[in-house]
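Asker: Sequence plus the predicted model coming up.
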Amino acid sequence: MSQKFIPLSVPNLKGRELEYVTEAIETEWVSTGGRFVDEFEQNIASYVKVKGAVSCQNGTAGLHVALQVCGISMGDEVIVPTMTFVAAVNPVRYLGAEPIFLDCDDSLCLDVEKLRTFCLEECEVVEDKLINKKTKKQIKAVVAVHVFGNMCDMEKLVEIADQFYLKIIEDATEALGTFYTEGTLKGKYAGTIGTAGVYSFNGNKIITTGGGGMIVSNDEQFLKRAKHLTTQAKSDEIYYTHDEVGYNYRMTNLQAAMGLAQLEQLEDFIETKKINYLFYKRELDAVDGLSLLEFRKNIRSNYWFYALFVDNPYPLNRDDLIKHLGERKIQLRPIWDLISYQKPYYMNQTYRIEKAKTYLRHVVNIPCSSNLSKEDVQHVINCLKASGV
């Protein structure tokens, strides 16, 4: 019998998803009204311990609105990581602003020390505004992406943002459930430390609504404006008057029904993913040329994706390994190509992009679904070991 296909990351729908979605259908609340949308928002806010949450159609929409509410507009600049998914950067352009690309550190997240140096050496503070010496434009914000369930060094980032008048938008689309376990931010969840945070519920995320996203904040005025923008900016619900250009971004009741059931299982998903990660790490770190990248020591990660570093003396390079395991029905994925290399952005300003280039050449993601069995993990390990012989 041929080995079954082992995908990279797929949903785990073994909870009350069908029950809740069926209720939404039977009550005929399938669009943006219905009890599940409000309840999902409330439960997410409660889980990550913030004042409120605003649902949206996906993480990209959430970042778009969060940036707009933070005051990003035509002619502004925003600092972003080059090592991320493009959805973290495109919303900057939606608003007519321009990204400035920075390097990653060994967590694969934004290198905050290089951010500090960039602000000190390449910028100047003028009347409580950070001005880019090269372009003479104001840099208003930084997008902190918590990559693969890891976490940016938020303690230092908050300090730098305060010093240089930057707003922090946390792209926590991959990090729902990750939080600090020690330090000044102990107990704080990814997405709850900056001005706003955004989560994604895409099909490959740790919990899914098929699509969907969520904006969270402790700023009640921010939340009010975000909800206003995501619901077409109606100033009068009865007479359909609108006081600005808004968006049809609100999550549907069907999506929220699934999300509510998924959230009930989140901690179990994280525990399973942690167990599988530690199993992989123990076995693969013993293979010459392979190492599973670690998460920060001062956080409880959600262990969303597992990043495998492939180097000499392992006989296969990154691309050959992807092809080799693909032939054995095991899906691997290379890390994203750097956004500053992409056609829409290759003319944008960059600053000391170094480590990201190395990780780009050497990192692959290996299967990490929360419904991955121990036997599946063992099979992936066996194939990786056999490929190294």
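Answerer: Great, that's in hand.
Asker: CA atoms for contacts and neighbours, from now on please.
Answerer: Fine.
Asker: end-to-end on stretch 90-105?
Answerer: One end of stretch 90-105 to the other measures 22 Å (C-alpha to C-alpha, to the nearest Å).
Asker: okay, pairing it with this:
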Amino acid sequence: MTSDPQTIAVMVLERIRTVIGPFSRKAVVALHEPDFSDTRAAELVQDCINTGWVSTAGRWVEVFERELSAATGASHVVAVANGTVALRLALNLVGVGPGDEVLMPPISFVATANAAAHLGAIPHFVDIEPESLGLSPQALRIRLEELAERRGSTVINCQSGRRIAAILPVHVFGMPAEIEPILAIARAWELPVIEDAAEALGSWRGGTHCGLFGSVGTLSFNGNKLITTGGGGALLTHDEALAQRARHLSTTAKLPHPWEFQHDAVGWNDRLPNLNAALGVAQLEVLASRLERKRLLQERYREAFRGLEGVELLEAPAGCRVNHWLATLRFTAEDVALASRQRLALLERAHAEGLLLRPVWQPLSTLPMYREAPAGPLDRALEAAERLINLPSSPQLLISHG
């Protein structure tokens, strides 16, 4: 088979059309679009308007948290304004503060690093493993053994002199990271684990939902997620004390009183408004059908790309149930530079034809504000960033295109 980038781009687009149907500059197909056509969203939002409960108080916030608990198995759920503040609050709950380092992978949305930076902490980047694209347990172990030292109950980076305060794995594109060995390393070093499960609602490793392995996990309900509340996020935990603290700090640390404004800590105004929660409740009612449509869409992509040399469809790690948030292709040419040119040719041709494919995020370690952050060898992450591309993944594509 030819390795010519333009030829491969044409063949990939032909196969995408067999899955999602036609697209053009007049009929653009986006990556992952919100859809309320199969929900009671209008009815529940109208209830908020009719009753006047549109802000952070209101019954739909409680219902949303309760339904998320049922869907994930979390003992406690705290709904907040977006996924970034969920991560920032989660890190704060386990004691991350100014000058601390947080170990994390560089392949993630920028919010993962920003959440630490918002607390005055410093991202410390560790390489990924290729199957799930998540934090590599082996790279994590080597990195800690190379530079970390325990001083009493504190883990110190001997190179920087700063405290290492937490480990922050990411479940990329909804694929569960290799979390069990990460937890074992965390226990050995007595470090808390905060899971960025922003994209992983409906994804499980074994019998545990993503976000419920560590101390706290976080979800996002941004407009491009499987379930959207416009903006929105949530903390998941089995720890009642952490949940109570999260609820308190996310409501400006206000003490209950009929009329007095008493606050006992520096808190944030982070709670999810009732209007947004109503959107979430309406979509959680159809979560199972959306997950099934996503599974079928992945199957169709698998069949379409079967036998096409030069690309491979990323699949769920063994023993996992995955929400298939974003179907992802990897260009497999041995030469990374060639794979990068092939990917660029596909992006250019696709966007010119009305198909809004997306490359993986630029590695966080290469962004200007994080270039000087501590990091181990990042060979796999930097290579993955040149090879990966996301395909149209809206569950309603199966309805609109059959």
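Answerer: Perfect, I can see it now. What you are looking at is a predicted structure, and each value in this text was computed from that prediction instead of being measured.
Asker: Now which residue in the second structure aligns to residue 149 of the first structure?
Answerer: For residue 149 of the first structure, the aligned residue in the second structure is residue 174 (criterion: TM-score structural alignment).
Asker: burial of the closest residue to that match other than its chain neighbours, as a residue count?
Answerer: Nearest non-adjacent residue to residue 174 of the second structure, counting by C-alpha to C-alpha, 6 or more residues apart in numbering: residue 200, 3.9 Å away. Neighbourhood size, residue 200 of the second structure [other C-alpha atoms under 10 Å]: 27.
Asker: Residue 200 of the second structure maps to what in the first structure?
Answerer: Aligned partner of residue 200 of the second structure by TM-score structural alignment: residue 175.
Asker: Surely that match is in contact with residue 299?
Answerer: No: Residue 175 of the first structure lies out of contact with residue 299 (C-alpha atoms under 8 Å); the separation is 11.2 Å.
Asker: Which residue is the nearest non-sequential neighbour of residue 164 of the first structure?
Answerer: Closest to residue 164 of the first structure by C-alpha to C-alpha, 6+ apart is residue 130, at 6.0 Å.
Asker: In the second structure, what sits opposite that neighbour in the alignment?
Answerer: Aligned partner of residue 130 of the first structure by TM-score structural alignment: residue 155.
Asker: can you check residue 69 of the first structure too?
Answerer: Aligned by TM-score structural alignment, residue 69 of the first structure pairs with residue 93 of the second structure.
Asker: List the contacts of the match of residue 149 of the first structure.
Answerer: Residue 174 of the second structure makes contact with 197, 199-201, 203, 322-326, according to C-alpha atoms under 8 Å, 6 or more residues apart in numbering.
Asker: How many residues are close by the residue mapped onto residue 22 of the first structure from the second structure?
Answerer: Residue 22 of the first structure maps onto residue 46 in the second structure, with residues paired by TM-score structural alignment. Using other C-alpha under 10 Å, residue 46 of the second structure has 15 neighbouring residues.
Asker: Report the separation between residue 46 of the second structure and residue 218 of the second structure.
Answerer: For residue 46 of the second structure, the distance to residue 218 of the second structure - C-alpha to C-alpha - is 28 Å.
Asker: Kindly name the residues of the second structure that line up with stretch 79-89 of the first structure.
Answerer: Under TM-score structural alignment, the match for stretch 79-89 of the first structure is residues 103-113.
Asker: List the buried residues in the matching stretch.
Answerer: Using 16 or more other C-alpha atoms under 10 Å as the test for burial, stretch 103-113 of the second structure gives 103-113.
Asker: next helix or strand past the host helix or strand of the match of residue 130 of the first structure?
Answerer: Using DSSP states H and E, residue 155 of the second structure falls within strand 154-157. Per DSSP H and E, the first helix or strand lying C-terminal to strand 154-157 of the second structure is strand 163-167.
Asker: ok, residues contacting that next one?
Answerer: Counting by C-alpha under 8 Å, 6+ apart, residues outside strand 163-167 of the second structure touching it are 91, 94-96, 99-104, 154-157, 186, 191-194.
Asker: Average offset of it relative to the first structure?
Answerer: Compared with the first structure after the fit, strand 163-167 of the second structure shows a mean deviation of 0.9 Å (mean C-alpha distance after the TM-score superposition for the first structure).
Asker: before we move on, back to that, overlap of the contact sets of residue 175 and residue 299 of the first structure?
Answerer: residue 151.
Asker: residues touching the residue nearest to residue 164 of the first structure, list them.
Answerer: 119, 123-124, 138-140, 164-166.
Asker: before we move on, what about residue 300 of the second structure?
Answerer: Contacts of residue 300 of the second structure by C-alpha under 8 Å, 6+ apart are residue 19.
Asker: Nice, that's everything, thank you.
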